[in-house]
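Enquirer: Sharing a model that was predicted from the sequence below.
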Amino acid sequence: MMGDKIRLFVAIDLPEEVKDLLAATAVQLGHHLPKRAVRWVHREQMHLTLRFLGDTAVAQLPGLQQELTQLAAQHQPFRLRLSGVGAFPNQKRPRVVWVGLAGDVAPLKLLQSELEDRMVGLGWSREKRLFNPHLTLGRVKDAGQARRLHWDVQVAEVKFGVTAVQLVQSELRPSGAVYTVRQTVALNP
C-alpha cells in the first residue's frame, strides 16, 4: 500500500517578484517554440531545490523535521541574485533550462552539503551529482524544437534574501505536481 509513503523534497521558497521574473523569462526564452517542446515550470511551483528525497515513509517525518530544525539553527540568512540563463547538459543539447544564481553561493553550498550529510545519516543514499545552484524553468520534451530557444534573453540580476528552508510534499497528478509545504524552518538570524 502506497498510503504510508509521500514524495518529499527540501527547498528554498522564492519571493513573488522573483517568481514573476522567472515566469517572464520563460515566456521570452520559449517565444517561438511550439507549445509542447518544453514543459515550463508553473510559477507557483518555482523554488530552489536543495535535495530531492523521493518516496519517504510517513514514519520518517518526525526525524526528518528534527534534522531540518537543527540544520536551520546552525545557518544564518544569506542573499542570492539571479544570474543568466543556461541548460543542462548544455545549450546545444538542452534537457533542463534554468536561471543561474550568484551572490552568497558559499553559504548556500555549505547549507546544502550539511543537509546532504544529515539525509545520508537518516538513510538516504548520497547524491551522485554535485550540487549546482539553479532555478529550473523548464524540461525539454522535444530536443529538435528546443534548439530554437532564445538564449540571449537578459535576466535582471534581482537580489533576494534566503531566510528559511522548507520540507515540501509533491503529489503527482494528471494535471501536474501539487506541492504542499509540510514544514518551514527559519534560518538563525
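Expert: Cool, the structure landed.

Enquirer: alpha carbons only for contacts and neighbour counts from here, please
Expert: Fine.

Enquirer: Which helix or which strand is home to residue 20?
Expert: helix 16-29 (DSSP states H and E).

Enquirer: which residues are contacting that helix?
Expert: Here helix 16-29 makes contact (CA atoms under 8 Å, 6 or more residues apart in numbering) with 40, 42-44, 46, 99, 137-138, 149-151, 153, 155-156, 158, 160.

Enquirer: at 10 Å what do you get?
Expert: Contacting residues not belonging to helix 16-29 are listed as 13, 31, 33, 38, 40-47, 81-82, 85, 97-99, 135-138, 146, 148-160 [CA atoms under 10 Å, 6 or more residues apart in numbering].

Enquirer: want to compare, so here's the second one:
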Amino acid sequence: MRLFVAVLPPPDRLAELGAAVDELHALPGADHLRWAGRDDWHLTLAFLGEVDEGLLPDLHTRLARAAHRTPPFELRLHGGGRFGDKVLWAGVAGALDALRLLAERSDAAARRAGVSMEEHRRYHPHLTLARSRSGADLHPYVDALTPFEGTAWQTEELVLVRSRLPVSGVVGEQPRYEVVGRWGLGV
C-alpha cells in the first residue's frame, strides 16, 4: 500500500487558507492548474511509497514511539511559495525545528521498520495547493499568498495516511487519502 506520514492542520485553519486560495482561482491561468482537494490538505513529513503490509505492525510501533518522544508544538500556515514552475504551496511558520525533528523521526521510524525509501532529502515544510503540468508562471500566485497569515494551532497528532491513486482515467481525478494510524504527540 502507498503511504505517507503527515500532520493534519485543523479544519478551521484550513478554512482560513481556503479563503485565500479562493482568491487565487480568479487569477489568469488558474484553470490550467491542477488544484489539490481541500479535504486532503496536509503537511507531509515522510513519503514512504509502497509499503508491504507485513511491515505495518513494526511501522505503527515505531511511529507511536516517534510521536511519544515529540511534545506538542505550535504551527501556523503562512505565505506561499513554489517549487520551480510545477508546484504551488502554502508555507508553514511556528515551531519549525520541532516539525523538522518529527519529520526526521518519522523517516527514521519507517527506515528502521524496513520500509525501502528514496534517498533522504532535507525536509521543507509546506502544504501543496496546486500543480502545473505545463510549467505555468506561479509568481502571481506566490505574490498573492505572501501576505497570508493563518491563526496558530497546537499540533498534537501524527498520522499515517494511505494514498489511493486514481485508476478511472478521469481527467482531474485526485488521489484518495485514508488515515490508517494516529498517535498523540507526547503521549
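Expert: Thanks, I have it. Everything quoted here is computed from the prediction, not taken from an experiment.

Enquirer: secondary structure class for whichever residue in the first structure pairs up with residue 123 of the second structure?
Expert: Matched to the first structure by TM-score structural alignment, residue 123 of the second structure sits across from residue 131. Classification of residue 131 of the first structure by DSSP: H, G, I helix; E, B strand; the rest coil places it in coil.

Enquirer: list the contacts for residue 131 of the first structure?
Expert: Applying CA under 10 Å, 6+ apart, the residues contacting residue 131 of the first structure are 49, 50, 51, 108, 109, 112, 113, 116.

Enquirer: wait, doesn't the first one sit right on residue 12?
Expert: Okay, so that is residue 49 of the first structure. Yes. Proximity of residue 49 of the first structure to residue 12 meets the contact threshold set by CA atoms under 10 Å, at 6.5 Å.

Enquirer: Give the residues shared as contacts by those two.
Expert: Looking at what touches both residue 49 of the first structure and residue 12 (by CA under 10 Å, 6+ apart), the common residues are 165, 166, 168.

Enquirer: With distance to residue 21 of the first structure and secondary structure added, can I get these in TSV?
Expert: TSV is the format used below for those (distance: CA to CA, whole Å; DSSP: H, G, I helix; E, B strand; the rest coil):
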residue	distance to residue 21 of the first structure	secondary structure
165	21	strand
166	21	strand
168	22	strand
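
Enquirer: Please indicate which of those residues are buried?
Expert: Buried residues within these, defined by neighbour count using 16 or more other CA atoms under 10 Å: 165, 166, 168.

Enquirer: wait, which of the residues you listed is closest to residue 178 of the first structure?
Expert: residue 168 (9.9 Å; CA to CA).

Enquirer: re earlier: pull up the gap between the match of residue 123 of the second structure and residue 57 of the first structure, please.
Expert: 25 Å (CA to CA, to the nearest Å).

Enquirer: same deal with residue 29 of the first structure?
Expert: 39 Å.

Enquirer: which one of these two has more residues nearby?
Expert: residue 29 (21 against 14; other CA atoms under 10 Å).

Enquirer: coming back round to it: can you go through the contacts of residue 131 of the first structure and name the buried ones?
Expert: By 16+ other CA under 10 Å, the contacts of residue 131 of the first structure give 49, 50, 51, 108, 112, 113, 116 as buried.

Enquirer: Among these, name the ones in helices.
Expert: Of these, the ones assigned to helices by DSSP state H are 108, 112, 113, 116.

Enquirer: pretty sure the third one contacts residue 50?
Expert: Just to be clear, that refers to residue 113 of the first structure. Yes. Under the criterion of CA under 10 Å, residue 113 of the first structure makes contact with residue 50 at 9.0 Å.

Enquirer: Show me what residue 93 of the second structure lines up with in the first structure.
Expert: So, by TM-score structural alignment, residue 93 of the second structure is matched to residue 102.

Enquirer: Check residue 111 of the second structure too.
Expert: Taking TM-score structural alignment, the alignment pairs residue 111 of the second structure with residue 120 from the first structure.

Enquirer: Equivalent analysis for residue 62 of the second structure, please.
Expert: Checking TM-score structural alignment: residue 62 of the second structure goes with residue 67.

Enquirer: Can you give me every residue that contacts that match?
Expert: 61, 73, 115, 118, 119, 121, 122.

Enquirer: Identify, from those, the entry nearest to residue 89 of the first structure.
Expert: For those, the nearest to residue 89 of the first structure is residue 115 (24.7 Å; CA to CA).

Enquirer: average offset between the longest strand along the second structure and the first structure?
Expert: Longest strand in the second structure by number of residues (criterion: DSSP state E): strand 73-83. Following the fit onto the first structure, the mean deviation recorded for strand 73-83 of the second structure is 1.0 Å by mean CA distance after the TM-score superposition for the first structure.
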